[in-house]
Structures are given as C-alpha cells and as structure tokens.
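A.B. asks: Model the structure of this input:
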Amino acid sequence: MDKLDVTLERMRTFVRVAERGSLSAVARELGIGQSTVTRQLRELEDAVGVPLLSRTTRRVTLTDEGSRYYADSIQILRLVEQAGDEARGTRNAAAGTIRVSCTAAFGVLHMSRLIFAFQDKYPEIGVDLSLTDERIDLVREGVDIALRLGPLSDSSMKLRPLGESRRLLVAAPAYLAARGIPALVRDLSSHEGIRMSNVAGSDTLTFEGPDGRSHSVPFSGSFRIDHGLGAREALAAGRGIAPAHRWLVDDLLANGQLVQLLPDYRLPSVPLSLLIVPERAGIARVRLLVDFLAEQVGGIPGIERARS
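C.D. replies: Alright, predicted model coming up:
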C-alpha cells in the first residue's frame, strides 16, 4: 500500500487508542463507530508495514514498533497543529477545541462563567469542559489543561500556580440558634460537623490562632459527602458546621444564609493550580486560555492570586 495512505486522521485515531487502550472508548470520544476505528487502525498498519497495536479481549496495547511510532506521531501532530496556529496568526484568529478538566463545584460556580467570557473574546475556540473531583490521567483522557485544588504530585505535567483558596468556618443561623455559637476552637468537638468524605484528614480541623500558634480539634458528624455543592446545600439547610472555600459560600454569607465562625482563627488555604499537558502547552489556543484564567482568577471571591 502506498505510504501516502498514512493520513493525519488515521494517525490521530491511533494516538488516542494508544492513550486510552480501548477502541470503544475512542469511538465514543470521536463520535464514530467502533468499526470505523478498527478500519482506520488496520489501514494505518498496512500503510506503515508493521503491527502497531496488540489486541486482547480486554485491552489494546502498543507493540515495540507501535511505541516508537506513537512518540513520532505525537511530534508530527503537534507540528501540524502549531503550523495551523501560525498560519491563523497572520489574521490574529485562534481556532480549534480545548479540553478542560476542573474540580466539580468550582467548575459549576465559577469556571463556566470564565469560559463563557473567554469564548466571547475568542469565538472560534471551542471548549469541552469536564467536571470531576477525581485526579484523572490527563493524557489518557485527552485533556489539555486541568484546574485542581490541593497539593499536586504529577511531575510529568507543566504546573501554573494560580493562587491560594481561602477557607472559612461557617454555619447557618438556624443551626447556631439550636446548638449555640462556638466561642473557642475546642467547642467544635461537641458540634455537628459536615465532612468531605473524599478529603484526607477531614476528621480534624487545624487553625492558626491570633497568637500565631496552631490549634487542632477533632471534627465529626453524622453527614459526610463527596461533593462541594452537596456540602453547600447541607450548610444552607442548617445540618451543621463546616470549613468551606470562600468561593463556595460567598453569596450565602452575603445574603445571611450562612455566617462565619471563629473569625480570629485562620484555616489553612488550599493551592489552586493549572496542570498543562506538556505536548499541548505550545499550542496557541491553549496558551490563550491559560493566560486568560491566570489573569481572571483573582476576581473570584476568596482566591488570593499567585505572585508573578
């Protein structure tokens, strides 16, 4: 078969199958039939003359030749995309799609609005926004950038610190009227706590006091949840006390549905960062969104912008 049959479409399909390890997953992602994915892979292997993938009933893996071809394909596709960016740059237009992953509650309350503003500024750029609190494999899921709260350990990604997210101890007036207002940190041990089940160490609260000393207290309750929006609803319903990101409850504090407790004691802030897939960092539309988010995030309540 003529080597001209090595098309970019087939190469892109091969790269996604190599990253996801599943033909059906890639078919769903690309919006095509699995038979089409299979045909494109077979045609590519016929064109290059060697098997690139090893197929089992459960998973698709790369052959040795496939691993080398995958690495070369990534570079080729990146160059093709950057060439398109440079060509479009002559008319100052960025186009294409960016896939973004974001912490769920932050995405619903704030990230969506920022993306709307970004697309108003760059109407030819599409954004696929995935909301999850799971630490997904960005390359495997085809994500370009991810916004994450908390410490990060994935050293293979480019890291862009955005700032620190301030947290407050809050409760509803109705709950406090029934159970009393804690005056000291140690009083919290006798209160009903709303805990995040997916946050390590949520059974203890640690504060920095006005004297600069650290104060810790056990924190428990009958309701645990794994989603920030669910914790917000529980707080508003008067189910207990909880530490909450300012951006999560700022409107509820402003309208009196929640009040801050122990204001002289400070909870540790949480890092807010962007993770960027290195192979995608040089693409113009990705750079535009990263810079836009870094500029705009300081306007979100409770976010202390990172110093340049």
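
A.B. asks: all contacts plus neighbour counts: C-alpha atoms, from now on.
C.D. replies: Will do.

A.B. asks: most centrally placed residue in this structure?
C.D. replies: In the chain, the C-alpha nearest the mean C-alpha coordinate belongs to C102, at 2.7 Å (CA atoms, centre = their mean).

A.B. asks: so who does it touch?
C.D. replies: By CA atoms under 8 Å, 6 or more residues apart in numbering, the contact list for C102 reads M111, L129, S130, L131, T132, D133, A146, L147, R148.

A.B. asks: mind giving me a markdown table with those and columns for secondary structure?
C.D. replies: Converted to a markdown table, the contacts of C102 look like this (DSSP: H, G, I helix; E, B strand; the rest coil):
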| residue | secondary structure |
| --- | --- |
| M111 | helix |
| L129 | strand |
| S130 | strand |
| L131 | strand |
| T132 | coil |
| D133 | coil |
| A146 | strand |
| L147 | strand |
| R148 | strand |
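
A.B. asks: So what's the residue count around the closest residue to I303 other than its chain neighbours?
C.D. replies: Spatial nearest neighbour of I303, chain neighbours left out: S165 (4.7 Å); criterion: CA to CA, 6 or more residues apart in numbering. By the criterion of other CA atoms under 10 Å, S165 has 22 neighbours.

A.B. asks: one more, for comparison:
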Amino acid sequence: MRDLFVGIVPFVYAARDKSFRRAAERLGITPAAVSKAVKVLEEELGVQLLNRTTRRVSLSREGELFLARCEEAIAQVRAGRELIEMYQRDPSGELTVSLPHILGRLLVARMPRFLARYPAMRVHLRFTDRVSRLIDEGVDVALRIGELDDSSLVSRRLMRTRWATVAAPAYLARRGTPARARELTQHDCLRFRSPRGVDVGWSFSGPDAEAKLELSPRMTFDQGDLLLEAAAVGLGVCQVLDYMVADYVTAGRLVEILREEAAPGPAVHALCLPGQRGSPRIRAFFDFLVDELAPDPE
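C.D. replies: The predicted structure is shown next:
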C-alpha cells in the first residue's frame, strides 16, 4: 500500500501532461523515475493505467477512472492544507482550560478581552481543585498554583503571589487591629479547608515567621469566595492570596493588616502538553495570559 501512494503523484502528472518527460520536469526527477513509479503503481493495482508509445502517453479506460479519483483526493489534500494554513493564521475552535476555583475570578474577569481578540475561539473553563491529567481528560491548558509535580509538561510562570491577611473595618473597630502576627491568637480566625479536609495554615515573614501560632479557627470554609464574604461581613480575620482580595480592599470592604509581615505565596503557572505549545489556539491563550498577568522577567 505504501508504493500505491508513492506512485499516485507521478501518475497524475504524467496523465495530465501526457508525457513522462514533462511530468519529470515538474516533479524535479528523471523521466525514468516517473516511468518506474507509474509501473509500480500499475503492478499494485493489477491494471494498465497509461498506454505508452514512442511518441505519446495516453490514458487507458481504467486510467481515466483512476485519474478522476486521484484528482479528487489531491483536491481534498490541497483543501486540507489550506485549512491548516488558515488555522495557523487565525486561531479558532474550542479550547479547554482546567483551573482551580480560586483562580476563577482572576481569569473570568479577563476573558472578554480574549474572546474579543479571537472571535473564532470558544473556551470551556473546567473548574477543579484536583490536578487534571491533560492527556487523559482532553485538557489543552491547565492553570496551577504552587509547585509543579509533572516535569514532562511545558510550563510558563504567569505571576507571583503573596499571602494577605485581611479583616473588615467594622471587625477591626470592634476588636482592634493586631500589630504583630502573634496577636492573632486573640482574634476570630476564618480558615480555608482544602478538598482533603485539612485546614490551610497561615504564613508570615519577619519575627513571627517561625512561630507556631495556635490559631483556633472560629469558622472554616471550603470555598474561597465565601471565606472572603465571611470576612467582609465582619465574622473575623482571614488570610488569602493577594489577588483574591484586591477588589475587596479597593472597595473598602476589607483592610489588609500585618502587611510588613506578609509572606511570599505560591506562583501561578500555565501548562500544556509537549508539542502543543505551537498550536495556534494554545499559543494565543498562553500569550494572552502572559500579557494579562504581568509575568516576572525570566
């Protein structure tokens, strides 16, 4: 079957030009090579496709039928190439993005600009707090926070984060503003509980960085948005990543405290499968994320 496909193009050129010599010139090979390729093709099919004389080449009846099908196939291949070339120029189709819930607001707020820039793109956002297996789950791009476990994936760091400790103005007016992290032991603390059922610890830098603060949570939450809402209505102090609370602080609903003791947070990365980074859809999304999330210089 391999020889069958190898001989099709020389056959089509020879049939169109009615000459092995002209077909050879167009293909950049010798007339003997064209003649041999056609002969092998005829042997594969078990019929004579071209009638040969010393002066001219003509199609047999079987050759006419076969040529029509070959030209249809070549036209389909050409159309496929043109489609791929157009696809390379203009990203289109569906892109599946996996990301944790706490990155949801950050990304969704920026999606109108991406969709306006690439009107032929469709995006499916798949929210999950577990690590997605890209190849098994049909994921094109994954956004992840923290250390990367799978070194086989192509990754790009998008931004750094830091831990922000916040409380509502009304709460601070009622309970006072702690001047040091260790004073949080006297406050109502709101904690995030991971999908594994473990309360996420708080992190600080400075003198209290190594201190074992016994922060007994007044309430725990497994949804970051609701944790922030609880803090905003004055239920207590919480610690989240800085980008999560930026809008609350700007609106005056929350106040950041202990800024001088804020600890660095985990980095945010975008990942894709090796070999997919050059895909127009994925390349466009990676570039968009880099533009929007202001990456650190590499």
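
A.B. asks: coming back round to it: translate the residue nearest to I303 of structure 1 into the numbering of structure 2.
C.D. replies: Matched by TM-score structural alignment, S165 of structure 1 corresponds to T161 in structure 2.

A.B. asks: That match against V245, yeah?
C.D. replies: No. The criterion here is CA atoms under 8 Å, and T161 of structure 2 misses it with V245 at 11.6 Å.

A.B. asks: out of the contacts of C102 of structure 1, which are buried?
C.D. replies: Among the contacts of C102 of structure 1, those buried by neighbour count (16 or more other CA atoms under 10 Å) are M111, L129, L131, T132, D133, A146, L147, R148.

A.B. asks: List the contacts of T96 of structure 2.
C.D. replies: By CA under 8 Å, 6+ apart, the contact set of T96 of structure 2 is V123, H124, L125, R126, G138, V139, D140, V141.

A.B. asks: So among the residues you listed, which ones count as buried?
C.D. replies: For the contacts of T96 of structure 2, buried by 16+ other CA under 10 Å: L125, V139, D140, V141.

A.B. asks: Which residues in the helix or strand containing A14 of structure 2 does the neighbour count mark as buried?
C.D. replies: Using DSSP states H and E, A14 of structure 2 maps to helix 2-17. Buried residues in helix 2-17 of structure 2, counted by 16+ other CA under 10 Å: L4, G7, I8, V9, P10, F11, V12, Y13, A14, A15, D17.

A.B. asks: Need the max-distance pair from the residues you listed.
C.D. replies: Farthest pair in those (CA to CA) is L4 and D17. Separation: 20.4 Å.

A.B. asks: need the strands for structure 2, in chain order.
C.D. replies: Using DSSP state E, the strands of structure 2 run over 50-52, 57-59, 93-99, 121-127, 141-145, 154-159, 163-167, 189-192, 217-221, 237-241, 255-257, 268-272.

A.B. asks: Dump the ones you listed to a markdown table, plus distance to R182 of structure 2.
C.D. replies: Shown next, in a markdown table, are the strands of structure 2 (distance: least, CA to CA, whole Å):
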| stretch | distance to R182 of structure 2 |
| --- | --- |
| strand 50-52 | 92 |
| strand 57-59 | 93 |
| strand 93-99 | 34 |
| strand 121-127 | 35 |
| strand 141-145 | 27 |
| strand 154-159 | 29 |
| strand 163-167 | 13 |
| strand 189-192 | 12 |
| strand 217-221 | 15 |
| strand 237-241 | 13 |
| strand 255-257 | 13 |
| strand 268-272 | 29 |
